[in-house]
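J.: I'd like to go over a predicted model; first the sequence, then the structure.
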Amino acid sequence: MTVVVPTFNERANVRKLISLVEAALGQTRWQVIFVDDDSPDGTAAEVKAVAAVDPRVQCLHRVGRRGLAGAVIEGIMASAAPFVAVMDGDLQHDETLLPAMLDTLRNGGADLAVGSRYCGGPGADASALGARREAGSRLANWLGRQVLKADLTDPMSGFFMVRRSAVEAVAQRLSTSGFKVLFDIVASQDRPLRIVELPYTFRAREAGDSKLDNGVVVQYLGLLIAKLSKDVISPRFLMFAMVGASGVLVHLAI
């Protein structure tokens, strides 16, 4: 199996994350692919230093391209493993859930296993987000569920494991901008995926800064509209339209 970790300025977390994944997966054959967006803090160099002595670790160093969704898609497409997990590089996701995710997919019970902060099971907790961000996350999840029409409590989760074939089947339709690649993968399928959610506690960040900003929110709203239109309206077109509209408003105000 492969673990894909998109990174930007996560140098301080690289070695600890690798150690945690290794401890969680034990004797399971695994690799971890860090997809780094040319971090100025030297994240790629840190990953390559580990990769030089550990062949299970790889680095895709992207130059001139940026965005979590695109990084995740490139990482998954670079893997040859039948099952691919996606998790953040900030240590907020619970790596001890990886074996249960893998067992779920290997047993044929699901195509997608999602680490959920909101499924109501024992251990599900998103309080580390803080009250404001948790409220925003719950609203985003509610909006996502209205579009997906799927029984998924956390479609905004950045922590999941999927059959690689399910992503390859829709790779050409996926948006490379924004943060919500899980939502896009589920919404783009021709046939509904069999989904299992596993509860976990979202941990507080240990180092580095959050990448969430207003631009991410706008990109997510664009993705929602694109999926509601069955991709007739593209997220890129919506972004151009919103920029153009804002320019018109400024012009009229002046």
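T.: Happy to help now that I have it.
J.: switch to C-alpha atoms for all contacts and neighbour counts from now on
T.: OK.
J.: can I assume Ala140 is in contact with Asp154?
T.: No: at 9.2 Å, Ala140 does not count as touching Asp154 under the criterion of CA atoms under 8 Å.
J.: quick one: which of those two has more around it?
T.: Asp154 (24 against 18; other CA atoms under 10 Å).
J.: wait, that one sits on Ala124?
T.: No: using CA under 8 Å, Asp154 makes no contact with Ala124, being 10.8 Å away.
J.: distance from the chain centre to stretch 103-110, please.
T.: 20 Å (CA atoms, centre = their mean, to the nearest Å).
J.: what is the end-to-end distance of that stretch?
T.: End-to-end distance of stretch 103-110 (CA to CA, to the nearest Å): 10 Å.
J.: and the contacts of that stretch?
T.: For stretch 103-110, contacts defined as CA atoms under 8 Å, 6 or more residues apart in numbering pick out 83, 111-113, 162-163, 193-196.
J.: buried ones in that stretch?
T.: By neighbour count on 16 or more other CA atoms under 10 Å, the buried set for stretch 103-110 is 104-105, 110.
J.: next, format those as CSV and append distance to Leu60.
T.: Listed next are the buried residues of stretch 103-110 as CSV, based on distance: CA to CA, whole Å:
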residue, distance to Leu60
Thr104, 28
Leu105, 26
Ala110, 29
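J.: show me those residues that map onto strands.
T.: Nothing among those maps onto strands, per DSSP state E.
J.: and which of the residues you listed is nearest Leu223?
T.: When these are compared for distance to Leu223 (CA to CA), Ala110 wins out at 25.1 Å.
J.: ok so Met182 is a helix residue?
T.: You called it Met, but residue 182 is Leu. Yes: Leu182 forms part of a helix when assessed by DSSP: H, G, I helix; E, B strand; the rest coil.
J.: alright, now check it against this:
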Amino acid sequence: MNATPDISVVIPAHNEAGNVTTLAREIAEALDGRSYEMIFVDDKSTDGTLAELVAAKAEFPALRVLSHRINAGQSRSLRTGIQAARGKIIGIMDGDGQNPPADLPALIDALIRPDAPESLKVVGGRRAKRQDSAWKKLASRLGNGVRKALLKDDADDTGCGLKALYRDAYLQLPYFDHQHRFMYALMKREGYTAEFRDVGHRPRGAGKSKYTNFGRLFASLSDMLGIMWLNSRARNSGGSDEH
């Protein structure tokens, strides 16, 4: 494994036994020929997720496995993985396998293209054909509409877990539980911009969703008030120059 890879793919996982080895294999296939590592963060799973990941290290030299001692949620899992990452470019995706890793290289290439704006720090996936229930898609559209109206984050799809971003930009963002749902708003607060690309979406393989529609909505409403307060207190210098 390259000690200083160009790309670090971070995957939070909680009770995803049956999904993680397949996902690791797909990541390895998608990034074959590139300098990368993949970091799975097990968030104190109660099934065989951690054992499955540790066993998979024999097959995937680029695989690193971190595990939380206490269940801390998806945002903390992402932060743990990104803090430990060696790459300047971070790819992130959900551990349920609904984000096809084959779409990740296109997001990375869009982020690092020579003519990218200097302010571009994240390229997110936009699920072209969501493989979720009609009720879940309706709740998502409602939540996205409210969020976009209140936060004006210009985000096309905040629910898609597939993203490519710069590690240093992410580490500048204020951290709190559920932070990952507001990454675009927080990037915009720092003066950065985001772009979106269409990506695939597929049904979950093993396991079940960790969220309910109403649970996600109520958590988001309280979080949005916090983001609005953060935005109201932001002051941007426009950058700095050394003399």
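T.: Structure's in. What do you need? Bear in mind the structure is a predicted one, so any value in this text is a computation, not a measurement.
J.: please enumerate the helices of the stretch 101-250 of the first structure.
T.: Assigned by DSSP state H, counting those that start in this stretch, the stretch 101-250 of the first structure shows helices spanning 131-148, 164-168, 181-187, 214-228, 235-253.
J.: among the ones you listed, which is nearest Asp54 of the first structure?
T.: Closest among those, once you apply CA to CA, is helix 164-168, at 23.5 Å.
J.: average offset between the closest one and the second structure?
T.: Superposed on the second structure, helix 164-168 of the first structure shows a mean distance of 0.8 Å to its aligned residues (mean CA distance after the TM-score superposition for the first structure).
J.: picking up where we left off before, tell me which of the helices of the stretch 101-250 of the first structure sits most buried.
T.: Compared across these, helix 181-187 shows the largest average neighbour count, a mean of 24 (mean count of other CA atoms under 10 Å).
J.: average offset between it and the second structure?
T.: Once fitted to the second structure, helix 181-187 of the first structure is off its aligned match by 3.0 Å on average (mean CA distance after the TM-score superposition for the first structure).
J.: show the buried residues in the contacts of stretch 103-110 of the first structure.
T.: The neighbour count (16+ other CA under 10 Å) marks 83, 111-113, 162-163, 193, 195-196 as buried among those.
J.: save these as CSV, and put in distance to Lys16 of the first structure too.
T.: Shown next, in CSV, are these (distance: CA to CA, whole Å):
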residue, distance to Lys16 of the first structure
Phe83, 23
Asp111, 29
Leu112, 26
Ala113, 24
Val162, 24
Arg163, 26
Leu193, 33
Ile195, 30
Val196, 28
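J.: from the residues you listed, which land in strands?
T.: Using DSSP E, the subset of those located in strands is 83, 112-113, 162-163, 195-196.
J.: export these to a markdown table and tack on distance to Leu212 of the first structure?
T.: Output for these, formatted as a markdown table (distance: CA to CA, whole Å):
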| residue | distance to Leu212 of the first structure |
| --- | --- |
| Phe83 | 28 |
| Leu112 | 25 |
| Ala113 | 24 |
| Val162 | 24 |
| Arg163 | 27 |
| Ile195 | 26 |
| Val196 | 26 |
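J.: contact partners for the residue nearest the centre of the second structure?
T.: In the second structure, the residue lying closest to the centroid (CA atoms, centre = their mean) is Ile92, at 3.9 Å. Residues near Ile92 of the second structure by CA under 8 Å, 6+ apart: 9-11, 78, 161-164.
J.: in the first structure, which of these remain in contact?
T.: Counting by both residues aligned by TM-score structural alignment, their matches' CA atoms under 8 Å, the first structure reproduces these contacts from the contacts of Ile92 of the second structure: 9-11, 78, 161-164.
J.: and those, which is closest to Glu29 of the second structure?
T.: Among these, Val9 lies closest to Glu29 of the second structure (CA to CA), at 13.0 Å.
J.: and the closest one, what pairs with it in the first structure?
T.: The alignment partner of Val9 of the second structure in the first structure, by TM-score structural alignment, is Val3.
J.: which outside residues touch whichever strand or helix holds its match?
T.: Per DSSP states H and E: Val3 of the first structure is located in strand 2-7. For strand 2-7 of the first structure, contacts defined as CA under 8 Å, 6+ apart pick out 30-37, 39, 43, 68, 71-72, 75-76, 79, 81, 83-89.
J.: same thing with stretch 50-67 of the first structure?
T.: With contact meaning CA under 8 Å, 6+ apart, stretch 50-67 of the first structure is reached by 15, 30-38, 44, 47-48, 75, 176-179.
J.: endpoints of that stretch, how far apart?
T.: 24 Å.
J.: in it, what's buried?
T.: For stretch 50-67 of the first structure, burial by neighbour count (16+ other CA under 10 Å) applies to 50-51, 56-61, 66-67.
J.: next one: stretch 20-33 of the second structure
T.: For stretch 20-33 of the second structure, by 16+ other CA under 10 Å, it's 20-21, 23-24, 26-28, 30-31.
J.: repeat that for stretch 190-210 of the second structure.
T.: For stretch 190-210 of the second structure, the neighbour count (16+ other CA under 10 Å) marks 190-197, 199-201, 204 as buried.
J.: mind listing what the aligned residue in the first structure for Ala28 of the second structure touches?
T.: Using TM-score structural alignment, the partner of Ala28 of the second structure in the first structure is Glu22. By CA under 8 Å, 6+ apart, the contact set of Glu22 of the first structure is empty.
J.: and the buried residues of stretch 50-67 of the first structure as TSV, adding distance to Ala131 of the first structure and secondary structure?
T.: Below are these laid out as TSV (distance: CA to CA, whole Å; DSSP: H, G, I helix; E, B strand; the rest coil):
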residue	distance to Ala131 of the first structure	secondary structure
Val50	37	helix
Ala51	38	helix
Arg56	38	coil
Val57	36	strand
Gln58	36	strand
Cys59	35	strand
Leu60	35	strand
His61	35	strand
Arg66	29	coil
Gly67	26	coil
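J.: correct me, but Val14 of the first structure touches Leu91?
T.: No: contact criterion CA under 8 Å: Val14 of the first structure and Leu91 do not qualify, at 9.2 Å.
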